[in-house]
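Chemist: after the sequence you'll find the predicted model.
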Amino acid sequence: MTESATEPTIFERIAAREIPARIVAETDRVIAFHDIAPKAPVHVVVTTKQAGYRDVVELAEGDPALLAELVAVARDVADDLADGDFRLVFNTGGGAGQTIFHVHAHLLAGRLEEGSLAG
């Protein structure tokens, strides 16, 4: 784990506007912003504003409505930035490339670059 339970995650800090990001969509509970190291022509991180769920499995079990909202925001971003065609990737666990243990998805559209989708 890269984040302390007492420290806000980088995603919480982006949502609080403590760290700048190119935000493309936002609801009361979800925020989407361009990834700082894109792996595709469109690479947007879609995440919850508040921590509480480490990964998509915890989110699905704990708040399925929030997961549905996250996916809906991803769909809307893809409609706006990629004509609706996209991949939605959730890394779950360090062995799968997850480095920030605050549930988030990578929305990818267009040609993928080589390399992993760490995050």
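Modeler: Done, it's in.

Chemist: from now on I want contacts and neighbour counts done on CA atoms only, so please keep to that.
Modeler: Noted.

Chemist: tell me where the chain has strands.
Modeler: 23-26, 30-34, 42-48, 87-89, 104-109 (DSSP state E).

Chemist: would you mark the buried spots in the longest one?
Modeler: The neighbour-count check on strand 42-48 (16 or more other CA atoms under 10 Å) flags 42-48 as buried.

Chemist: likewise the shortest one?
Modeler: Neighbour-count burial for strand 87-89, counted by 16+ other CA under 10 Å, picks out 87-88.

Chemist: what does it contact?
Modeler: 74, 105-109 (CA atoms under 8 Å, 6 or more residues apart in numbering).

Chemist: now the two most distant members of the residues you listed.
Modeler: Pairwise distances among those were taken by CA to CA; the largest, 12.9 Å, belongs to Ala105 and Ala109.

Chemist: check it against this one:
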Amino acid sequence: MPIDATQPYNDTNIFARILRGEIPSQRVYEDEWAVAFHDIAPQAPVHILVIPRGAYASWDDFSARASADEIAGFVRAVGHVAREHGLVAPGYRLLANVGAHGGQEVAHLHVHLFGGAPLGPMLSR
């Protein structure tokens, strides 16, 4: 169910619980800024979620409140995961949903990294 992007951060969300190790994940990368893991319901041959370690509800929240180091570290982590999975040369897609109209379902910033096959048009409409 899509969420309101203006709601405050709730540390009981699934990604906060993954960060704390309460819920298992198939991690492919982690550093001081971010954790990346395979999506449990992949929508492409490669479907990895990258989340910041900080408590940010959405891209809007992150871009407004994160430090320059957090932002740089997170963006570098996304790029690193794409390179490590061989996605750069054939191409890949990044998706960060924000709020109800954007289809955001978990109130913790997360970037979907899709690749491994041609992905088609951005929107089907």
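Modeler: Ah, there it is. Because the structure is predicted, anything quoted here is derived from the model rather than measured.

Chemist: superposed, how do the two chains score by TM?
Modeler: The TM-score (TM-score structural alignment, normalised by the length of structure 1) is 0.81; 114 aligned residues with a CA RMSD of 2.5 Å.

Chemist: circling back to that earlier point, of the strands of structure 1, which is nearest Arg54 of structure 1?
Modeler: strand 104-109 (8.7 Å).

Chemist: isn't Asn91 of structure 1 right up against His102?
Modeler: No: contact between Asn91 of structure 1 and His102 fails when scored by CA atoms under 8 Å: they sit 10.5 Å apart.

Chemist: so for these two, which sits in the more crowded spot?
Modeler: Set Asn91 of structure 1 next to His102 and count neighbours by other CA atoms under 10 Å: His102 wins out with 26 against 21.

Chemist: give the contact list for the closest residue to that one other than its chain neighbours.
Modeler: Nearest residue to His102 of structure 1, sequence neighbours excluded (CA to CA, 6 or more residues apart in numbering): Arg54, at 4.5 Å. Arg54 of structure 1 sits next to 101-103 when contact means CA under 8 Å, 6+ apart.

Chemist: what do you get if the cut-off is 10 Å, keeping everything else the same?
Modeler: Listed by CA atoms under 10 Å, 6 or more residues apart in numbering, the contact set of Arg54 of structure 1 reads 1, 92-93, 98, 100-104.

Chemist: show the end-to-end separation of stretch 57-70 of structure 1, please.
Modeler: 13 Å (CA to CA, to the nearest Å).
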